[in-house]
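In: from the sequence below, what's the structure:
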Amino acid sequence: MTFAYRLAALALAAGVAAPAIALADGKSQFNDNCSACHQVTGKGVKGAFPALAGSPLVQGDPQLLTTTVLNGRAGMPAFKDDLSDTDLSAILTYVRSSWGNKAPPVKPADVAKARVAAKAGAKARGLQAH
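Out: Below you'll find the model as predicted:
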């Protein structure tokens, strides 16, 4: 059983809403994977790592944001091999609803869809005529 499912089971037993637990897990995952660059405040580091607080990318199209995190961009590492759909969903939902951001959650199924699309796009780019 994954960590997120154990948290949800504990939440049900304790009478705590599961979305609150998922948001807490997203915060924990963000702190573990993203805060070194984007900071726990979401303000980033000027000139080096972009702010996530108030970011149009963060609050915009969730598929574009998800694809960016899966594949990386500029100096940002790709997380496609490091994070599950559930973990990435939790992180993105946390980021999209923190520091004044007010964007809808990202579901694990949305991450799975973006992952499949990103893989298909990578294979298509690899087919070049010589």
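
In: could you use CA atoms for every contact and neighbour count after this?
Out: Fine.

In: grab the nearest non-local neighbour of Asp25.
Out: The shortest distance from Asp25 to any non-neighbouring residue, by Cα to Cα, 6 or more residues apart in numbering, is to Ala90 (6.5 Å).

In: and stretch 20-32, what's buried?
Out: Under the neighbour-count criterion of 16 or more other Cα atoms under 10 Å, stretch 20-32 has 21-31 buried.

In: against which helices or strands is the longest helix anywhere in the chain packed?
Out: What stands out as the longest helix in the chain, according to DSSP state H, is helix 108-125. Packing contacts for helix 108-125, counted by 3 or more Cα pairs under 8 Å, 6 or more residues apart in numbering; DSSP states H and E, involve helix 62-71, helix 85-96.

In: pull the contacting residues for the residue nearest to the spatial centre of the chain.
Out: Closest to where the C-alpha atoms of the chain average out (Cα atoms, centre = their mean) is Leu92, at 3.1 Å. Contacts for Leu92 (Cα atoms under 8 Å, 6 or more residues apart in numbering) come out as 26, 66, 105-106.

In: same thing but at 6 Å, please
Out: By Cα atoms under 6 Å, 6 or more residues apart in numbering, the contact set of Leu92 is empty.

In: another sequence for comparison is provided below:
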Amino acid sequence: MRLTIPLAAVLVLCAAPAFAAPDGKELFADNCSACHQLTGKGIPGAFPALAGSKVAQGDPKEPVTRVLKGRGGMPAFGADLSDLEIAKVLTYVRSSWGNKGKPVQPAQVTALRVAKVTGPKSSVLAH
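Out: Okay, here's the model as predicted:
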């Protein structure tokens, strides 16, 4: 009987990672890599590279807006991803493949999501 409780604890601890929220790399792989590739190099002539992208690394307003609303052939993810998930995936993009962009905070995504509905806001994104 004494082995039952420790064994149950070990099983719960081992199973815990299966319930962990996906990180930016996983979100990118699941939602973005088909077009932008796992390498971030995109597909020339079809899907832009994110590796070395000035847009991806610059003012976070532009990439956040593109992910929320879509652009050109890129689908909108605003209805599919939470603000936290968008922040995670963009932080991953902005810090991968040699990119040197600052992290995106969920509050920055929320501000742009709300601004889309209520109109322009003051610069919440300037950090």
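
In: ranking the helices and strands packed on helix 108-125 of structure 1 by burial, who's on top?
Out: Compared across these, helix 85-96 shows the largest average neighbour count, a mean of 24 (mean count of other Cα atoms under 10 Å).

In: Thr118 of structure 2 matches what in structure 1?
Out: Superposed on structure 1 with TM-score structural alignment, Thr118 of structure 2 falls opposite Ala120.

In: tell me the contacts of that match?
Out: Going by Cα under 6 Å, 6+ apart, the list of residues near Ala120 of structure 1 is empty.

In: before we move on, back to that, aligned to the residue nearest to Asp25 of structure 1, what sits in structure 2?
Out: By TM-score structural alignment, Ala90 of structure 1 lines up with Lys88 in structure 2.

In: wait, its match touches Pro22, no?
Out: No. Using Cα atoms under 6 Å, Lys88 of structure 2 is not in contact with Pro22, being 8.9 Å away.

In: related to what we said a few turns ago, any idea how far the longest helix of structure 1 is from the chain center?
Out: 15 Å (Cα atoms, centre = their mean, to the nearest Å).

In: what's the neighbour count on Val55 of structure 2?
Out: 14 (other Cα atoms under 10 Å).

In: measure the alignment partner in structure 1 of it to Arg96 of structure 1 for me?
Out: Val55 of structure 2 maps onto Leu57 in structure 1, with residues paired by TM-score structural alignment. According to Cα to Cα, to the nearest Å, Leu57 of structure 1 stands 10 Å off from Arg96 of structure 1.

In: ok, now Asp85 of structure 1?
Out: 16 Å.

In: please apply the same query to Ala114 of structure 1.
Out: 17 Å.

In: Phe79 of structure 1 contacts Arg73, correct?
Out: No. Applying Cα under 6 Å as the test, Phe79 of structure 1 and Arg73 come out as separate, 10.7 Å apart.

In: those two: which is more packed in?
Out: Phe79 (17 against 11).
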